[in-house]
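**Student:** I'd like to go over a predicted model; first the sequence, then the structure.
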Amino acid sequence: MFLLFFFVGSLQAVCPPGWLAWQDSCYIFMPHSMYWNQAEETCGRLGANLVVPNSKIEHDFVWQKFSIHLGMLDIEAKRMKLWIGCEMTSGNLTCIGVDGDPAYENWETGQPDSQDGCVRISDKTDNDGKWRITQCGVSRYAACEMAVPCGRAAMKFSLVPQSCLFNHLIKSYPVKESIGCGLACWAEPLCRSFNLWRQAGDSKMCQLNNATLLDADDVTDIKNEDNCFFYE
């Protein structure tokens, strides 16, 4: 049996497709508004947390990209309110992943007040994204942040002949080479394997799977397709 191996590891830091890379983190904006706890749960399912800006430059980056993101969705400025990973309880501010007070704060005048609630950013004053405590059970947009996965252990992928895995798709997109698909699988926390489809000309389609051949629930999920190459 012929096996082709290649390694994807920490020599190249990448963000999953659809995420924005900045310094040592990856960011993504939620397409719909939601409650604070829903936003944090959604980020958690992605292997991330609600963003907590730890400097003015990071804060300005997030707010600028968020404003552009909502502008592309044709969202009016007064609705541009963004949850961050901080909440106030009994007068104590806690932020996700922060021990003690956050390294950076950008409060509106008169904030934070004594009410319990969660922290959101908006452009109500000075158009630079001021912070305010508000009720956690109202809908706001959200941004997730996770560390660039450059510290993840290297992953070894092997080509499995005469096999392709179906019905376990996470996402798919075009790539130029198998290494590009391997990088994407390495950067995606849920990815366990991938299919590489050869298309017309030199184009290829990468499909990330959330299972390996051993995880397949049904033997009919495993097929032999002439234009499909499976790696795990």
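**Tutor:** Okay, I see it.

**Student:** could you use CA atoms for every contact and neighbour count after this?
**Tutor:** Noted.

**Student:** let me see the contact set for K130.
**Tutor:** Contacts for K130 were tallied using C-alpha atoms under 8 Å, 6 or more residues apart in numbering; they are 106-108, 121-124.

**Student:** how close does it sit to E105?
**Tutor:** 9 Å (C-alpha to C-alpha, to the nearest Å).

**Student:** which helix in this structure has the most residues?
**Tutor:** The longest helix of the chain (DSSP state H) is helix 56-72.

**Student:** buried stuff in that one?
**Tutor:** Of all the residues in helix 56-72, those buried under the rule 16 or more other C-alpha atoms under 10 Å are 58-59, 62-63, 66-67, 69-70.

**Student:** nearest to Y173, of the contacts of K130?
**Tutor:** I121 (33.1 Å; C-alpha to C-alpha).

**Student:** if we can go back for a sec, just among the contacts of K130, which is most surrounded?
**Tutor:** I121 (24 neighbours; other C-alpha atoms under 10 Å).

**Student:** ok but that one is inside a strand, no?
**Tutor:** Yes. I121: assigned to a strand according to DSSP: H, G, I helix; E, B strand; the rest coil.

**Student:** now for it: which residues touch it?
**Tutor:** Applying C-alpha under 8 Å, 6+ apart, the residues near I121 are 81-84, 129-132.

**Student:** and with 10 Å instead?
**Tutor:** By C-alpha atoms under 10 Å, 6 or more residues apart in numbering, the residues touching I121 are 59, 63, 80-84, 106-108, 128-133, 140-142.

**Student:** likewise for W63?
**Tutor:** W63 touches 53, 57, 69, 80-82, 121-123, 127-130, 143, counting by C-alpha under 10 Å, 6+ apart.

**Student:** A further structure is provided below for comparison with the first:
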Amino acid sequence: MYRVLFVFLAALPDNCCFGVVASTDQECSTFIRSDDSSCPESWHYWGNSCYNITETKFTWADARDECKNLGGVLGVPSSDQENDFTVQLIPLDGAVWIDCNDLDVEGKWKCREGNVEVAYRNWCSGEPNNEDDEDCAVLANGWRSKREWHDLKCSRAERALCKMAGRPALHV
């Protein structure tokens, strides 16, 4: 008895491949592959999610609303790896709002992505310090230290870290 394996592999525009893994040069390794194929334009794909740093600066509350308007949520990293990826998207010496605050109870920080509580924290040494009534968190790139969180006044204007689920791609 013989088994016949048919493999279809075709190159598509924009460095995208469609087919089953069978390329001898390992150029295509998934059913559908493109760097940001599962994200809207100007969003960045990582870990099955899409990320966008807004160009416009907002208060923390307005940042949450803007992410919702864009089809996502105000994000918050849930691991060192996600935190490191996100920092790469932030302009040097910049910061982005993340969905982390102690607005309900001073000193009790809630970090949520949508309705899901995130346990991960990456506070800069000495933070959160509630200096000058700071109740909302940012992820900074190049302040006192890179890639760590700081508490700020929620009324301050900063960019937003927006996140949405990526469209699934079939991996074989």
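**Tutor:** Cool, got the structure. All values reported here derive from a predicted model rather than from experimental measurement.

**Student:** got a TM-score for the pair?
**Tutor:** TM-score of the superposed chains, computed with TM-score structural alignment, normalised by the length of the second structure, equals 0.67; 129 aligned residues with a C-alpha RMSD of 2.2 Å.

**Student:** quick revisit: turn the buried residues of helix 56-72 of the first structure into TSV, including distance to S25 of the first structure.
**Tutor:** Below are these laid out as TSV (distance: C-alpha to C-alpha, whole Å):
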residue	distance to S25 of the first structure
E58	10
H59	13
V62	11
W63	15
F66	15
S67	19
H69	18
L70	21
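
**Student:** in what helix or strand does the residue most central in space within the second structure lie?
**Tutor:** The structure's the second structure has its C-alpha centroid closest to Y51; by C-alpha atoms, centre = their mean the separation is 4.0 Å. Here Y51 of the second structure sits within strand 49-53, counting by DSSP states H and E.

**Student:** who does that strand touch, helix- and strand-wise?
**Tutor:** strand 44-46, strand 73-74, helix 80-89, strand 94-101, strand 159-165 (3 or more C-alpha pairs under 10 Å, 6 or more residues apart in numbering; DSSP states H and E).

**Student:** what does the last one correspond to over in the first structure?
**Tutor:** Equivalent residues of strand 159-165 of the second structure are located at 141-147 in the first structure, counting by TM-score structural alignment.

**Student:** please apply the same query to the second one.
**Tutor:** Alignment note (TM-score structural alignment): strand 73-74 of the second structure is matched to residues 49-50 of the first structure.

**Student:** what lies in contact with the matching stretch?
**Tutor:** By C-alpha under 10 Å, 6+ apart, the surrounding residues in contact with stretch 49-50 of the first structure are 27-29, 36-37, 39-44, 82-86, 95-97, 142-147.

**Student:** can you tell me the closest non-neighbouring residue to N209 of the first structure?
**Tutor:** Excluding its sequence neighbours, the residue lying closest to N209 of the first structure (C-alpha to C-alpha, 6 or more residues apart in numbering) is L169, at 4.6 Å.

**Student:** the second structure: which residue goes with that neighbour?
**Tutor:** Using TM-score structural alignment, L169 of the first structure pairs with nothing in the second structure.

**Student:** L169 of the first structure: neighbouring residues, count only.
**Tutor:** L169 of the first structure has 16 nearby residues by other C-alpha under 10 Å.

**Student:** and what of the one 5 residues further on?
**Tutor:** The number of residues packed around P174 of the first structure, counting by other C-alpha under 10 Å, is 15.

**Student:** wait, it touches A184, no?
**Tutor:** No. P174 of the first structure is beyond contact range of A184, at 11.1 Å (criterion: C-alpha atoms under 10 Å).

**Student:** what touches both of these two?
**Tutor:** 206-207.

**Student:** can you lay out the contacts of W63 of the first structure as JSON lines showing distance to S178 of the first structure?
**Tutor:** Output for the contacts of W63 of the first structure, formatted as JSON lines (distance: C-alpha to C-alpha, whole Å):
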{"residue": "P53", "distance to S178 of the first structure": "35"}
{"residue": "I57", "distance to S178 of the first structure": "36"}
{"residue": "H69", "distance to S178 of the first structure": "31"}
{"residue": "M80", "distance to S178 of the first structure": "40"}
{"residue": "K81", "distance to S178 of the first structure": "40"}
{"residue": "L82", "distance to S178 of the first structure": "37"}
{"residue": "I121", "distance to S178 of the first structure": "41"}
{"residue": "S122", "distance to S178 of the first structure": "42"}
{"residue": "D123", "distance to S178 of the first structure": "44"}
{"residue": "N127", "distance to S178 of the first structure": "45"}
{"residue": "D128", "distance to S178 of the first structure": "43"}
{"residue": "G129", "distance to S178 of the first structure": "42"}
{"residue": "K130", "distance to S178 of the first structure": "44"}
{"residue": "A143", "distance to S178 of the first structure": "30"}
